[in-house]
Structures are given as C-alpha cells and as structure tokens.
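>>> Make a model of this:
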Amino acid sequence: MTYHKISAHADEFARELERVSDKLNLTFSEVQIKQLLGYLDNLLLWTKAYNLTAITAPKEAFIKHILDCLAIVADLPFADKSGVSVLDIGTGAGLPSVIIAIMRPDWHVTALDSNGKKVRFIRQMVGELGLANVNPVASRIEDFDGAFDVITSRAFASLDDFVNLAKPYLKTDGVLYAMKGKAPTSDDVANLTDWQIEVKSIFVPQMSDERCVVYLIAK
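Below you'll find the model as predicted:
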C-alpha cells in the first residue's frame, strides 16, 4: 500500500499496533493493520478539502484517533457475539465506526452523520479498504430509522442529549455506549433514572488524558 501522509511513520505505527495488542486485548491481522493505516493516511490526506479532523500531525492523529478508538473495541457490549448491529451517531469521518468495522468484520456497522462530505469520505473508505460491513448514512438521527444492538457515540458532550436521541433506535436488550473524557458526575446523570449506568476507565496507549466509556441499559 502506498501512503501519502504517513509514509515516514507507517512502519513505526504498524510495530506499535503489534506492541500494544495485548494491552488492548486485540489481535491484529496483516490486513487489519493495513486497513487501519490506510484509513489514517486517507483521513489526513482528505482533511484539507473535507475538514475531517483538526488533528493533522500523523503521530498525534494515530494516538488520538486510531489508538483511542481501538481502546474500546474489546470492551464493546456483546463482544463475544457475531452479527451484532452497531449504530454510531455523529460518526464524523468514521470514528469510531470505521475502526470498529475493521476490527469486527463479523458485525454490521451503520455510520451516521448529517455532514455529507464526511459520509462521502466514509463511502470512499468502504470501497478502498474493502469494508463490506459498513453502511454510511448521511442523515440527521431524527430522520433515520432502524433498531440496533449497540449505539455508540464519541461526539456528544451531554449524556442526556445522547440518550434522548439514541433510545428510539435501541433494541429492547440493547446497550448505549458513550466514549467520554472525564467520568460523568452525579449531576451529569441526574436525569437518567430510567437507565442502569456503568462507567469504566479505559487505557489508551501513549495518551495521558483521562478516558472512559459509559454503558447505559434501560431498566
């Protein structure tokens, strides 16, 4: 594979993925490593025209986008099952939807965003990287239809907003899964009394910032 933006770092990044695989409870095939690095390279290549990410330095993007999203994969709900349906709301350029799809080719991932340019980028990645399990959708969540086992988001500052928008699309036994920085406070979840909430810290290699995930299951 020919890289444009990460050519000077590709071997280093590939070695780092193999080095941290045990810490992330993941196993990377050669194909998956190429897909992850191909995605990162295209993300940085397309961002000037499509405004995909504010992070343009390859090493920083590798840590804050690729490793950050990989850190959640092993902890996703139903990780021991195949055929799980995932909806990623406000996926932007495909984070974490594309990363989940690369690591879980046996799952079905819908990448939803209202920004048409970003969804066009994801469609391009589906073709270039051979991601047959990704369905890119350019739509507002309010205009969308479907039911999913897991609904993820990395985009919402407010858990209330995420829950209110996501719950109509969640299967009866489904799980909402929010990627956050600092753990939510009691005030952040005060209105979510109908939900069983679990907060878990996650380890992201090379990142010192606090990161956590929030699981929400309807009572």
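>>> rest of the way, CA atoms for contacts and neighbours
Will do.
>>> and residue 160, that one's in a helix?
Yes. According to DSSP: H, G, I helix; E, B strand; the rest coil, residue 160 belongs to a helix.
>>> so it sits right up against residue 191, yeah?
Yes. Residue 160 is within contact range of residue 191, at 7.3 Å (criterion: C-alpha atoms under 8 Å).
>>> Could you tell me how many residues sit around residue 212?
19 (other C-alpha atoms under 10 Å).
>>> any idea how far residue 79 is from it?
Distance from residue 212 to residue 79, counting by C-alpha to C-alpha, to the nearest Å: 18 Å.
>>> quick one more, to check against the first:
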Amino acid sequence: MNDLRPDLESGLRQLQLDVALAEPLLAYLALLARWNATYNLTAIRDPREMLVKHLLDSLAMHAHLDGIASLADLGTGPGLPGIPLAIARPQLRVTLVESNGKKARFLREAARQLKLGNIEVAESRIEAFDAPGRFDAITARALATLPLILALGGHLLAPGGRLLAMKGVLPEDEIAALPAGWRVAAVHPLQVPGLEAERHLVEIVRTPG
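Model prediction:
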C-alpha cells in the first residue's frame, strides 16, 4: 500500500486535507483489501482504483460537514464514505448503518483496529433503525434515489437536519420527484482528485412549516 502514498498525499492536498491522514487511510485501505479477498465487500479490487473511487471520492464532501456533529451513513457497505470522513474529522460522530452481517463485522473490526472512537456500527436495515431525530445529517453514496433515501432514512434527521446525498451526474429527475415536505437547499459540484467523472453533493432539507 505504501506505493499509493504519493498519490494519496497529492489527493489530500488537493482536497485541502492534512497529508498526515494518509497513514490511517492507507491502514483502512489495506484492511479493506485483505477482507475483500474473502468476503467480497466491494466490486473494486485494484488498490489504486480503490484509492480514487473509495477514499478520495468519500473525502471530497468533507468541506460541507462544517457545523455537523453527528452523521449517519446509510447503507455504508464497507464504510464509505463514513470511515474516511471519521478519520478526517475525529470530532464528528459517525454511525455506520449496514444490514449485511459480514459487512457489519468488517466495520466493527475496522473501527477497533483503526482505534476510531467516533464510530458506531448499527447492524440494521435503514428503515428499521430506531433512532428518530438523532442526527444532524444523513448521507448515502450510490445507495438509491433521493426520494427512496428520504423514505428509508428521513426519520433519523433532527429538526433542521439535512440529507447530504453523493451523486454522479446531477439527478434532475430525482430532484423533481422529491416528496412533499422536502426541498433542495444546495447543490455542490465536487472535484475528486484523479477522477474525470462528474460528482455532485445534493443537500436536502425539510421545508418550513
């Protein structure tokens, strides 16, 4: 994994993050690659591709977490974007919501080995996770459409909380189909180092009243 360090450090600089984060991020990547060989946690197997499409892609949203103390990562899979964000922001409390048992086992082991005291693992279906109004923000990466994410996990948001949905091309159809009571507060184009594809962070809040 050390041969990836220069690319990771370059990406961290571009995202205006401390290059010292490379050490724990590479430890996470090594653990993910090791478990992936047995448990098939992610379809991406090439470490260099994992670096860009998992680590840097997850971290691209970090600048939009100011003022957020608690974040639920819905359908996190192997901990994306939740674990990279928890590493980058140790003051952020991150709950990883994942119903798949082997992925949840990996998440607990990753939190233990990486000594991430700001991570909690909730082995649960999103809609069954009984923590109403507990989070400042929820996020999801390649999980589902915006309306479905809100249907499954909207109950987790505190008053004034927001969904930070990670998307590729701006999902105009999904935005048009938002359920009553929700609106787009902002759309942030994201630049992922090493990735040519479009990325957007769509910020959704409850409508007043």
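>>> TM-score them against each other, please.
Put the two chains on top of each other and the TM-score (TM-score structural alignment, normalised by the length of structure 2) is 0.92; 203 aligned residues with a C-alpha RMSD of 1.5 Å.
>>> who's more crowded, residue 160 and residue 191 of structure 1?
Taking other C-alpha under 10 Å, residue 160 of structure 1 and residue 191 do not tie; residue 160 has more neighbours (15 against 11).
>>> tell me what the longest helix anywhere in structure 1 is packed against?
Longest helix of structure 1, by residue count under DSSP state H: helix 30-50. Where contact means 3 or more C-alpha pairs under 8 Å, 6 or more residues apart in numbering; DSSP states H and E, helix 30-50 of structure 1 is packed against helix 10-20, helix 97-103, helix 116-129.
>>> Need the winner for burial among these.
Each of the helices and strands packed on helix 30-50 of structure 1 was assessed for mean neighbour count using mean count of other C-alpha atoms under 10 Å. The highest is helix 97-103, with a mean of 25.
>>> Which elements pack onto the biggest strand by length in structure 1?
Among the segments of structure 1 that qualify as a strand by DSSP state E, the longest is strand 170-180. Applying 3+ C-alpha pairs under 8 Å, 6+ apart, we find strand 170-180 of structure 1 packed against strand 148-153, helix 159-166, strand 212-218.
>>> can you rerun that using 6 Å?
strand 148-153, strand 212-218 (3 or more C-alpha pairs under 6 Å, 6 or more residues apart in numbering; DSSP states H and E).
>>> corresponding residues in structure 2 for the last one?
Applying TM-score structural alignment, one finds that strand 212-218 of structure 1 aligns to the residue range 200-206 of structure 2.
>>> The matching stretch vs structure 1, average distance?
Superposed on structure 1, stretch 200-206 of structure 2 shows a mean distance of 0.7 Å to its aligned residues (mean C-alpha distance after the TM-score superposition for structure 1).
>>> Report the spatially closest residue to the residue nearest the centre of structure 1, excluding sequence-adjacent ones.
Of all residues in structure 1, the one closest to the mean position by C-alpha atoms, centre = their mean is residue 96, 1.0 Å from it. Among residues not flanking residue 96 of structure 1 along the chain, residue 69 sits closest, at 5.4 Å (C-alpha to C-alpha, 6 or more residues apart in numbering).
>>> can you confirm the one you found is in a helix?
Yes. Residue 69 of structure 1: assigned to a helix according to three-state DSSP.
>>> That one matches what in structure 2?
So residue 69 of structure 1 corresponds to residue 58, using TM-score structural alignment.
>>> Can you get me a residue count around that match?
Residue 58 of structure 2 has 21 nearby residues by other C-alpha under 10 Å.
>>> pretty sure it is touching residue 81, no?
Yes. Using C-alpha atoms under 6 Å, residue 58 of structure 2 is in contact with residue 81, at 4.5 Å.
>>> before we move on, back to that, and the aligned partner of the residue nearest to the centre of structure 1 in structure 2, how far is that from residue 43 of structure 2?
In structure 2, residue 96 of structure 1 lines up with residue 81, judged by TM-score structural alignment. As for residue 81 of structure 2, its distance to residue 43 of structure 2 is 16 Å (criterion: C-alpha to C-alpha).
>>> With distance to residue 135 of structure 1 added, can I get the helices and strands packed on strand 170-180 of structure 1 in a markdown table?
Listed next are those as a markdown table, based on distance: least, C-alpha to C-alpha, whole Å:
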| stretch | distance to residue 135 of structure 1 |
| --- | --- |
| strand 148-153 | 13 |
| strand 212-218 | 23 |
